[in-house]
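K.L.:
compute the structure for the input listed below.
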Amino acid sequence: MDEITTFTTIAALYLLWTSDTRRRVNRRRRFWVHTILRRRTELGEYHRLIQELRLDDGRFQRYFRLNVAQFEDLLARVGARISRQDTNYRRSISAAERLSICLRYLATGDSYRTIANSFRVGVSTVSMIVADVVSAIWDCLVGEFMAVPTTEEWRSIAEGFEERWNFPLCCGAVDGKHVAIQAPANSGSQFFNYKGTFSIVLLAVVDAQYCFRVIDVGGYGRTSDGGILANSAFGRALRSGTLHLPADRPLPGADHRGPQPHVLVADEAFPLRRNLMRPFPGRTLPRDRRIFNYRLSRARLVVENAFGILAAQWRMYRRSLEVRTQVAEKCVKATCVLHNFLRKTTPGTMGNLPACEVEPLPGLGRLAANNAAREAVRVRETFAEYFSAEGAVPWQPSV
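P.N.:
This is a model prediction of the structure:
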């Protein structure tokens, strides 16, 4: 009798559990598509507002950061990668609408829920679209707009720095930018930076026209810029001499100083190397070293300016990214290649750039010391002597 009672009790509990589960499942599945989302093609932002914005190129550009022609060009490049097939149950979201959702996220940094409500799609749909589209943008544009420079291209970059920034044999300016993110789960202090926020690091090499030529994304926020460079593929290539920089050549008008290497310019956070110049450390410096620091900082401003343009254009950099670290890295890479895409497809952005001046450096506090190889020290001394002699510019006496 006890066994029968026990069995009956277990059966009753099982039936109660299964009926409760069915009720919860039915409650979750009450809507195949929510009633608000069903009106996407009537009231969604893409189908109403954006179609009206197409009639006003200026407003369209402020909304997406691309004008109508650039949007269509980008869509033609990535459309095949981001298109999805219709099914018997529903029509897929078009490639143009998927691209619009992604660009709106990059341009504003709004939450997925805000974007979802505007476009009348699901939050999980926005999440998948952003991750897919930023990957497609990077894959489809990187080969044309951010390929690793060849020796000839490095030489062309050096000519640009000499012409615009009065720094010969310079193949780029290097710096790192912290991109704020929400603290990843179980990450400890790896992403916690000196600013008191959590971040990943964008390390970039920028040319004289404010275009990104090499980037490394995903370094831990706690790591210094020098450490990020050392751990990156670019840094390893620079150390091993496999970056295909042009051969050594004399500085303009200074053949007697002998051939000098092509260099990159950086701030005091980076080490001094034969192909990587950083400022002279110290508070009180001889005039030739002050001039060198001034000229180096003037050339190095291009990378700071490029970061400023990037953050002003893609407002996601003004917020803390509330996405997975892998997605944040893809978003950063996509905005960098889009930055180059816009600069090279917008008339006037590549030719008429204003030259920037910087304040003299002697008033700065002591710069950090950094041991360097003798060859690197000799190269920096040669550049310093050159900038005070054959390579002097008219405004230097005030430095």
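K.L.:
only C-alpha atoms for contact and neighbour calcs from this point on.
P.N.:
Fine.
K.L.:
for the stretch 151-300 of the chain, which segments count as helices?
P.N.:
Ranges of helices in the stretch 151-300 of the chain, per DSSP state H, counting those that start in this stretch, are 151-165, 225-231, 233-240, 287-313.
K.L.:
gap between the longest one and the chain center?
P.N.:
By that I understand helix 287-313. Distance of helix 287-313 from the chain centroid (Cα atoms, centre = their mean, to the nearest Å) equals 18 Å.
K.L.:
now that helix and helix 151-165, what's the angle there?
P.N.:
Angle of helix 287-313 versus helix 151-165, following axes from the mean of the first three to the mean of the last three Cα atoms, to 10 degrees, is 100 degrees.
K.L.:
before we move on, the earlier item: okay, the helices of the stretch 151-300 of the chain, which one's buried deepest?
P.N.:
helix 287-313 (a mean of 21; mean count of other Cα atoms under 10 Å).
K.L.:
excluding its backbone neighbours, what's nearest Phe292?
P.N.:
Ala384 (5.0 Å; Cα to Cα, 6 or more residues apart in numbering).
K.L.:
could you look up the SS state of the one you found?
P.N.:
The assignment at Ala384 comes out as helix when based on DSSP: H, G, I helix; E, B strand; the rest coil.
K.L.:
another sequence for comparison is provided below:
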Amino acid sequence: MTVPKFNVLLTLLRERLQRFSRRKPVDEETLLSITLTYLSQGCSPQFLAWAHKLGVSTIRKIIYETCDAIWNELQSEFVAQPNRTEWKNIAERFYIKNGMPHCLRAVDGKHINIVCPKRSGSLYYNYKKTFSIVLMAFCDDNYTFVFVDVGALGSQSDGGVFARSTFGNMILRNSLELPPDDYLPGTNTIFPYYFVGDNAFPLKKNLMRPYPGRNLSPIKQNFNKELSSARVHIENAFGILANRWRILHNTIHASPTDVDKIVLATVVLHNFLMLDRNSGYFNENFVDHIEDGTFTPGTWRQSGSKIRSIRVSQANRSSAEAFASREELTEHIFNNY
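P.N.:
Next comes the predicted model:
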């Protein structure tokens, strides 16, 4: 983060960070600096306490309150739900990049490791035999997060978390304000706008997932390849997030409520910095890209520690209409690309 960008962030948060007491309170710049150091470096509160000559409990309080202020102040502007026109613009950009018509977003979930909460039993115990909460997110073609849902129990499957999230519930019930069905490019076929995910998610008219199995026909293999190229955006977004905010690589020693605040703060800070490509936060080498006709993996993949994906759940039941929609889209992509 550049100094000018830090000053902009401080200006936005100054009013929420102001403290008043008989003793001289910690100033707003120090509060923000401590929190950003904790989030970006993943250092322990004990280290920050020694560095700033403050108590460990004071440092923890500073971090949790500042993370809460960051989310509450910036969320409405930097993690806002698009309107119909913005949805359509996103779909057009996705189409230019990936060749997937009417594709709105990619969705995925990641485990955030935490210490076992008191009296929680196996609620947070995941398939990797650690304790975690789940970060479920949608991203766009610019690797910014448009919707996040954090705090689900680590023992839940990807599809289960999705179905219980506010945004997922709106998609499954078809109550989200998406653009109306429109013609597929170059055809007279009316087709809905949709999101893409992996096999952990249910197949719906507005939520596409790949064909399962290995011995697939060429037309189905082509569809899976194109869907994967669209879905890789969410993998890259998570990769940038975790490698810029190293706290997500650690096992976070905090209550689930406070972990939620930490994770949400990293997400909104990610968007805040990603929207300014001159901030030094992002460069093209971070993400998967084509260089001289050759696929080059993003540098975030070279990190020795990555946040883990949710386990693929059992097959979800889907309607005949959803299967027919996927077949129709599969044929369109195969015949036009």
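K.L.:
just to revisit the earlier point, would you format the helices of the stretch 151-300 of structure 1 as JSON lines with distance to Thr345 of structure 1 included?
P.N.:
Listed next are the helices of the stretch 151-300 of structure 1 as JSON lines, based on distance: least, Cα to Cα, whole Å:
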{"stretch": "helix 151-165", "distance to Thr345 of structure 1": "19"}
{"stretch": "helix 225-231", "distance to Thr345 of structure 1": "30"}
{"stretch": "helix 233-240", "distance to Thr345 of structure 1": "27"}
{"stretch": "helix 287-313", "distance to Thr345 of structure 1": "15"}
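K.L.:
nearest to Asp255 of structure 1, out of the ones you listed?
P.N.:
helix 151-165 (16.5 Å; Cα to Cα).
K.L.:
which residues in structure 2 does the closest one match up with?
P.N.:
Aligned by TM-score structural alignment, helix 151-165 of structure 1 corresponds to residues 84-98 of structure 2.
K.L.:
quick one on the thing from earlier: was I right to think the residue nearest to Phe292 of structure 1 contacts Pro286?
P.N.:
No. Applying Cα atoms under 8 Å, one finds Ala384 of structure 1 not in contact with Pro286, separated by 10.4 Å.
K.L.:
out of those two, which sits in the busier spot?
P.N.:
Ala384 (22 against 8; other Cα atoms under 10 Å).
K.L.:
which position in structure 2 pairs with the more buried one?
P.N.:
By TM-score structural alignment, Ala384 of structure 1 lines up with Thr330.
K.L.:
the helices of the stretch 151-300 of structure 1: which one's closest to Glu72 of structure 1?
P.N.:
Closest to Glu72 of structure 1 of those, according to Cα to Cα: helix 287-313, at 18.8 Å.
K.L.:
mean shift of the closest one relative to structure 2?
P.N.:
Once fitted to structure 2, helix 287-313 of structure 1 is off its aligned match by 0.4 Å on average (mean Cα distance after the TM-score superposition for structure 1).
K.L.:
strands of the stretch 101-250 of structure 2, start to end?
P.N.:
103-113, 132-139, 145-153, 182-183, 190-191, 194-196, 207-208 (DSSP state E, counting those that start in this stretch).
K.L.:
and those: which comes nearest Phe94 of structure 2?
P.N.:
Of all the strands of the stretch 101-250 of structure 2, strand 103-113 sits nearest to Phe94 of structure 2, with 6.4 Å by Cα to Cα.
K.L.:
tilt between the closest one and helix 84-98?
P.N.:
80 degrees.
K.L.:
can you give me how far strand 103-113 of structure 2 is from the chain middle?
P.N.:
Computed by Cα atoms, centre = their mean, the chain-centroid distance of strand 103-113 of structure 2 equals 5 Å.
K.L.:
and that strand, what does it pack against?
P.N.:
Judged by 3 or more Cα pairs under 8 Å, 6 or more residues apart in numbering; DSSP states H and E, the packing partners of strand 103-113 of structure 2 are helix 84-98, strand 132-139, strand 194-196, helix 218-244.
K.L.:
quick one: buried residues of the second one?
P.N.:
Same thing as strand 132-139 of structure 2. 132-139 (16 or more other Cα atoms under 10 Å).
K.L.:
reformat these as a markdown table; add distance to Tyr183 of structure 2.
P.N.:
A markdown table is the format used below for the buried residues of strand 132-139 of structure 2 (distance: Cα to Cα, whole Å):
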| residue | distance to Tyr183 of structure 2 |
| --- | --- |
| Ser132 | 43 |
| Ile133 | 40 |
| Val134 | 36 |
| Leu135 | 34 |
| Met136 | 30 |
| Ala137 | 28 |
| Phe138 | 24 |
| Cys139 | 24 |
